[in-house]
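Participant: no sequence on this one, just coordinates:
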């Protein structure tokens, strides 16, 4: 199991060796620093914690600064984003302070990408859940409204989980089994086939796909 923290740059198109046009997402993957190692004896599970980005030391809490100092990370620039990648006990565990770059991945591997979707604010049910709405004629007057949300006598309340208007987007989502089209190691860039959640500039967690074996061909 391998993983990195990255940033979504945008989307473009590339040609493969057969001249087929492939839509890809450009991701700046790393460099990341190993800031902590979780063990089953101490924490109850095994994982590595990665740090990404830069933040001035004066803008970092003392608790986080002390935590990062254990990995030898001191000075004016400290990682701004911390994420964990679960590993198994048989995986090779990197030492604290080790820098990981995009070259840990290879072309044709499959990845799972976790990102935060774009926020859409408060939306009605037609946009949020693709409701059909009411009729537009013959006394309808509720074209984009919800309709009935319950009964008066029983159960006498709105059932939990009822789909209603509310906040849309700005939630974590995972896209699985995205194929690596190209690895640009010198620039720490990955080209992944397809789209990933979030806007350009959003932070992403990139990890090995859990449903496909490394190097498997699609």
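Facilitator: Right, received. Where do you want to start? As the structure is a computational prediction, the values presented were derived from the model and not from experiment.
Participant: CA atoms for contacts and neighbours, from now on please.
Facilitator: Fine.
Participant: what's the closest non-adjacent residue to the residue nearest the centre of the chain?
Facilitator: Centroid-nearest residue in the chain: residue 114, 1.8 Å away (criterion: CA atoms, centre = their mean). Nearest residue to residue 114, sequence neighbours excluded (CA to CA, 6 or more residues apart in numbering): residue 174, at 4.4 Å.
Participant: Then residue 88?
Facilitator: Among residues not flanking residue 88 along the chain, residue 46 sits closest, at 6.3 Å (CA to CA, 6+ apart).
Participant: what's the distance between the one you found and residue 37?
Facilitator: 8 Å (CA to CA, to the nearest Å).
Participant: What of residue 197?
Facilitator: From residue 197 to residue 37 the distance is 28 Å (CA to CA).
Participant: this is the comparison structure:
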């Protein structure tokens, strides 16, 4: 059974367990997710879910028609995934925290925090050069391999550039506690992105 739930990152704190240990946890606000589209395929089923009801004026006419076709409110975020179990979800079904349990293992995907333009040492963990007075190679990238042959720099060369702001997935995260009344999920460890970032919880 594969389920995807969309939520929002609140922040981090710590919890004390019965053994007296303090463990770092992340609080996630899980909004009500609704199934907006279901398409049956030969080997799997495509399930599309929506999150965060928004004003129709902020969407295109095609998206408004997509929701109006199934008498659904307009959602700001959509996520489509594959489900191997046919007939498990129908259009209009609500996906909540009841589909998760404590001590369960999940995977969380989100966009990592942007670090801006960074040098090769910070971006790729390069080692610095000698810091002595005569050295002129303290934090330089070094040779980039563009000699007579091949006469160019190969794509993908590790150099300075934009760091962060990429989709990141952290697997095997443990669910510590579930607050059904406030729709808050407490997981162990950290989650990519800053406060208020949209996260996708994948239960395989």
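Facilitator: Ah, there it is. Keep in mind it's a predicted model, so treat the numbers as computed, not measured.
Participant: Three-state assignment for residue 26 of structure 2, please.
Facilitator: At residue 26 of structure 2 the chain is in strand, as set by DSSP: H, G, I helix; E, B strand; the rest coil.
Participant: nearest residue to it other than its sequence neighbours?
Facilitator: Spatial nearest neighbour of residue 26 of structure 2, chain neighbours left out: residue 12 (4.3 Å); criterion: CA to CA, 6+ apart.
Participant: who's in contact with the one you found?
Facilitator: Residue 12 of structure 2 is in contact with 24, 25, 26, 27, 190, counting by CA atoms under 8 Å, 6 or more residues apart in numbering.
Participant: Most remote residue from the middle of structure 1, which is it?
Facilitator: residue 138 (46.7 Å).
Participant: Counting neighbours, what do you get for the aligned partner of the residue nearest to residue 88 of structure 1 in structure 2?
Facilitator: Counting by TM-score structural alignment, residue 46 of structure 1 corresponds to residue 45 in structure 2. The burial count assigned to residue 45 of structure 2 is 19, neighbours taken as other CA atoms under 10 Å.
Participant: Name the helix or strand for residue 123 of structure 2, please.
Facilitator: Secondary structure from DSSP states H and E places residue 123 of structure 2 in helix 120-124.
Participant: Have a look at how far, on average, the lengthiest helix in structure 1 is from structure 2.
Facilitator: Ranked by residue count under DSSP state H, the longest helix found in structure 1 is helix 62-69. Superposed on structure 2, helix 62-69 of structure 1 shows a mean distance of 0.9 Å to its aligned residues (mean CA distance after the TM-score superposition for structure 1).
Participant: SS state for residue 106 of structure 2?
Facilitator: What three-state DSSP gives for residue 106 of structure 2 is strand.
Participant: For the aligned partner of it in structure 1, the count of nearby residues, please.
Facilitator: Aligned counterpart of residue 106 of structure 2 in structure 1: residue 111 (TM-score structural alignment). For residue 111 of structure 1, the neighbour count with other CA under 10 Å is 24.
Participant: need the contact list for residue 111 of structure 1.
Facilitator: Counting by CA under 8 Å, 6+ apart, residue 111 of structure 1 makes contact with 176, 177, 178, 179, 180, 206, 207, 208, 209.
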